[in-house]
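J.: A structural model of the following input is requested.
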Amino acid sequence: MEWIVITGIFILVAGVWIAVGSAKLDREDRETKAAQLASISNFDPSVKFDGLWWENGVALDPYSKQIAIVSAAEPPRTFRFDQLVSVEVDRNGHTVTTTKGSSGLRGAAVGMALVGPIGLALGGTTRSKGKSISKITKLSLKIYTNDLVQPYHEVMFYNDPNGDEDGGAFVAPAIEELEQWFGRFQAILQMDRAAKSTPVDQRALPSDGTEAVLTPPAAVPSEAPKSWLGRTFGA
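T.: A predicted model of the protein is given here:
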């Protein structure tokens, strides 16, 4: 009986120690990412996601039109909005929806793709009674830019090998957060498409880089109509 009590106390102490250690590591991870964001010049994020522990975080600055990818493992990277090529929502290692510079699903469709029919087709588990349920083990946003050195970045929103059912207490907030970020990147791509589709008068773009002002051509005065005498005798 005594050894059962000792074992119980040991398990309790170990659990507390692990919880305290995990909280400390998580705090240090967030502080490191916050320091990285603060070190980026001309970057004031309006919205950010710290990311999971030891995974990428992401932040947006609409005023300077920049995207920042931060990680406790490496220096931050920034990209202009117009460098964004596409974003993909990944569930359990499979892409369920993509938005590129020319087309894509609306943000409201992401939730359906994650937990709806598409999600169910991407590898759920089956109960003994034959009822199929969707088990989510990973949710992430894949970001592609035109940077030739490191064009691909993945931001993890949920990662648990044991998984969670659709609508579960852990996966539901991750889906909601992921939908918001997918919508933000989709808006960036739409703004970039709109800017590129706006016609530009090339006459307003001088080679020296200065801002040109188009001046309307001067009016050419028209000759006064000749009188009958002038038309007849050339006067």
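
J.: going forward, measure contacts between C-alpha atoms and count neighbours the same way
T.: Will do.

J.: separation between residue 120 and residue 77?
T.: 35 Å (C-alpha to C-alpha, to the nearest Å).

J.: what ranges do the strands span in the chain?
T.: For the chain, the strands defined by DSSP state E cover 47-49, 57-61, 66-71, 74-80, 84-91, 94-100, 125-126, 132-133, 135-145, 152-165.

J.: so where do the helices sit in the protein?
T.: Using DSSP state H, the helices assigned to the chain run over residues 2-39, 109-115, 117-120, 171-197, 228-233.

J.: can I get these in CSV with distance to residue 53?
T.: Output for the helices of the chain, formatted as CSV (distance: least, C-alpha to C-alpha, whole Å):
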stretch, distance to residue 53
helix 2-39, 6
helix 109-115, 22
helix 117-120, 25
helix 171-197, 14
helix 228-233, 94
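
J.: who's in contact with residue 157?
T.: Applying C-alpha atoms under 8 Å, 6 or more residues apart in numbering to residue 157 gives the contacts 51-52, 138-141, 174-175, 177-178.

J.: alongside the first, I'd like the structure of this one:
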Amino acid sequence: MGTIIVVGIVFVVVMITIAVMVENAKQKATARQTGQLLRTDFNPDVIHGSAFGKLGIAIDGTRRKFAILQGDNAPKIFDFSQLTAVEVLRDGSSITKTNRGGQIAGAAVGAVLLGPAGLLLGGLTGSKRSIETISKLSLMIYVSDFIQPNYEVVFHQHLGSGGTKVSDLTVTMNLLNAWHGRMQAILAANTAGLPNQMLVEGNSHA
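T.: Modelled structure (predicted):
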């Protein structure tokens, strides 16, 4: 029994250590990418850094621009007017998609991601089957670019078999919801023809 307890403690310590190392790596990557953006005319109000080979995203509300972060490579910077659609994907399936002009396909993302019964299949199929685990959550950004018209910003990816319990993804789903809302706000501003203005307040590194 004593050996089992010791092994359990060691496992917990190792997992905590790994989590801290991962978080530190993410923070350093985000700081480096913020510096890359500041060397241009882009001043990020909010930023979700790129780390471990995944894409990140940032928004400059004053200049009406957003950037796709590509790790150590130069960021791709777009005008708000170049955003054509935004889509939430769960395990590769579309949950909700908003096109330029405000047309929404699928269920409201907040209800889908944070429903009391857990993550619902919902969306285009209208199914109400409860989902217990998730392997991948991402935000697909569509732009008016013939060379590369879409970018997938991954917010969660489970390594190995199976998936992550929905109950363990509350923070991630809140973060994804926030970024989905920001991109929807950009689409809405494009549709309404709003003047140059801040769509986000203060500086954040969400």
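
J.: so after superposing, what's the score?
T.: Here the TM-score for the pair of chains, by TM-score structural alignment, normalised by the length of the second structure, is 0.71; 180 aligned residues with a C-alpha RMSD of 3.5 Å.

J.: if we can go back for a sec, tell me which of the contacts of residue 157 of the first structure is nearest to residue 65 of the first structure?
T.: residue 141 (19.5 Å; C-alpha to C-alpha).

J.: pretty sure the closest one is touching residue 155, no?
T.: Yes. Counting by C-alpha atoms under 8 Å, residue 141 of the first structure touches residue 155, with 5.2 Å between them.

J.: so for the first structure, the centremost residue is which one?
T.: Central residue of the first structure (C-alpha atoms, centre = their mean): residue 185, 4.0 Å from the mean position.

J.: alignment lookup: that one to the second structure.
T.: In the second structure, residue 185 of the first structure lines up with residue 183, judged by TM-score structural alignment.

J.: quick one, what contacts its match?
T.: Residue 183 of the second structure neighbours (C-alpha under 8 Å, 6+ apart): residue 86.

J.: any idea how far it is from residue 19 of the second structure?
T.: Residue 183 of the second structure is 29 Å from residue 19 of the second structure, by C-alpha to C-alpha.

J.: got a list of what residue 33 of the second structure touches?
T.: Residue 33 of the second structure makes contacts with 49-50, 69, 71-72, as judged by C-alpha under 8 Å, 6+ apart.

J.: which contacts among those does the first structure share?
T.: Retained in the first structure (both residues aligned by TM-score structural alignment, their matches' C-alpha atoms under 8 Å) from the contacts of residue 33 of the second structure: 49, 69, 71.

J.: separation between the closest residue to residue 165 of the second structure other than its chain neighbours and residue 121 of the second structure?
T.: Leaving aside its sequence neighbours, residue 165 of the second structure sits nearest to residue 133 (C-alpha to C-alpha, 6 or more residues apart in numbering; 4.4 Å). Applying C-alpha to C-alpha, the value for residue 133 of the second structure to residue 121 of the second structure is 12 Å.

J.: next one: residue 81 of the second structure
T.: From residue 81 of the second structure to residue 121 of the second structure the distance is 31 Å (C-alpha to C-alpha).

J.: with residue 32 of the second structure instead?
T.: Taking C-alpha to C-alpha, one finds residue 32 of the second structure at 37 Å from residue 121 of the second structure.

J.: neighbour count for these two, which is higher?
T.: residue 121 (20 against 15; other C-alpha atoms under 10 Å).

J.: check contacts around that one.
T.: Neighbours of residue 121 of the second structure in contact, by C-alpha under 8 Å, 6+ apart: 95, 112, 127-131.

J.: what of residue 122 of the second structure?
T.: 95, 106-107, 112, 128-129.

J.: can you rerun that using 7 Å?
T.: 95, 107, 112, 128 (C-alpha atoms under 7 Å, 6 or more residues apart in numbering).

J.: most neighbours among these, which one is it?
T.: Busiest of these [other C-alpha under 10 Å] is residue 95, holding 23 neighbours.

J.: where's that one relative to residue 38 of the second structure, distance?
T.: Counting by C-alpha to C-alpha, the gap from residue 95 of the second structure to residue 38 of the second structure is 34 Å.

J.: from the contacts of residue 33 of the second structure, which would you call buried?
T.: 49-50, 69, 71 (16 or more other C-alpha atoms under 10 Å).

J.: possible to save those as TSV with distance to residue 158 of the second structure?
T.: Formatted as TSV, those follow (distance: C-alpha to C-alpha, whole Å):
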residue	distance to residue 158 of the second structure
49	18
50	17
69	21
71	20
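
J.: and of those, the nearest to residue 100 of the second structure?
T.: Closest approach between these and residue 100 of the second structure, by C-alpha to C-alpha: residue 69, at 22.2 Å.

J.: map the closest one onto the first structure.
T.: Per TM-score structural alignment, residue 69 of the second structure is aligned with residue 70.

J.: what sits against its match?
T.: 33, 36, 56-58, 76-77.

J.: any chance of the contacts of residue 121 of the second structure in TSV with distance to residue 187 of the second structure as columns?
T.: Formatted as TSV, those follow (distance: C-alpha to C-alpha, whole Å):
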residue	distance to residue 187 of the second structure
95	18
112	20
127	27
128	28
129	30
130	30
131	29
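
J.: so which of these hold up in the first structure?
T.: Checked against the first structure using both residues aligned by TM-score structural alignment, their matches' C-alpha under 8 Å, the contacts of residue 121 of the second structure keep none of their contacts.

J.: residue 5 of the second structure: which of the residues you listed is nearest?
T.: Using C-alpha to C-alpha, the contacts of residue 121 of the second structure come closest to residue 5 of the second structure at residue 131, 32.5 Å.
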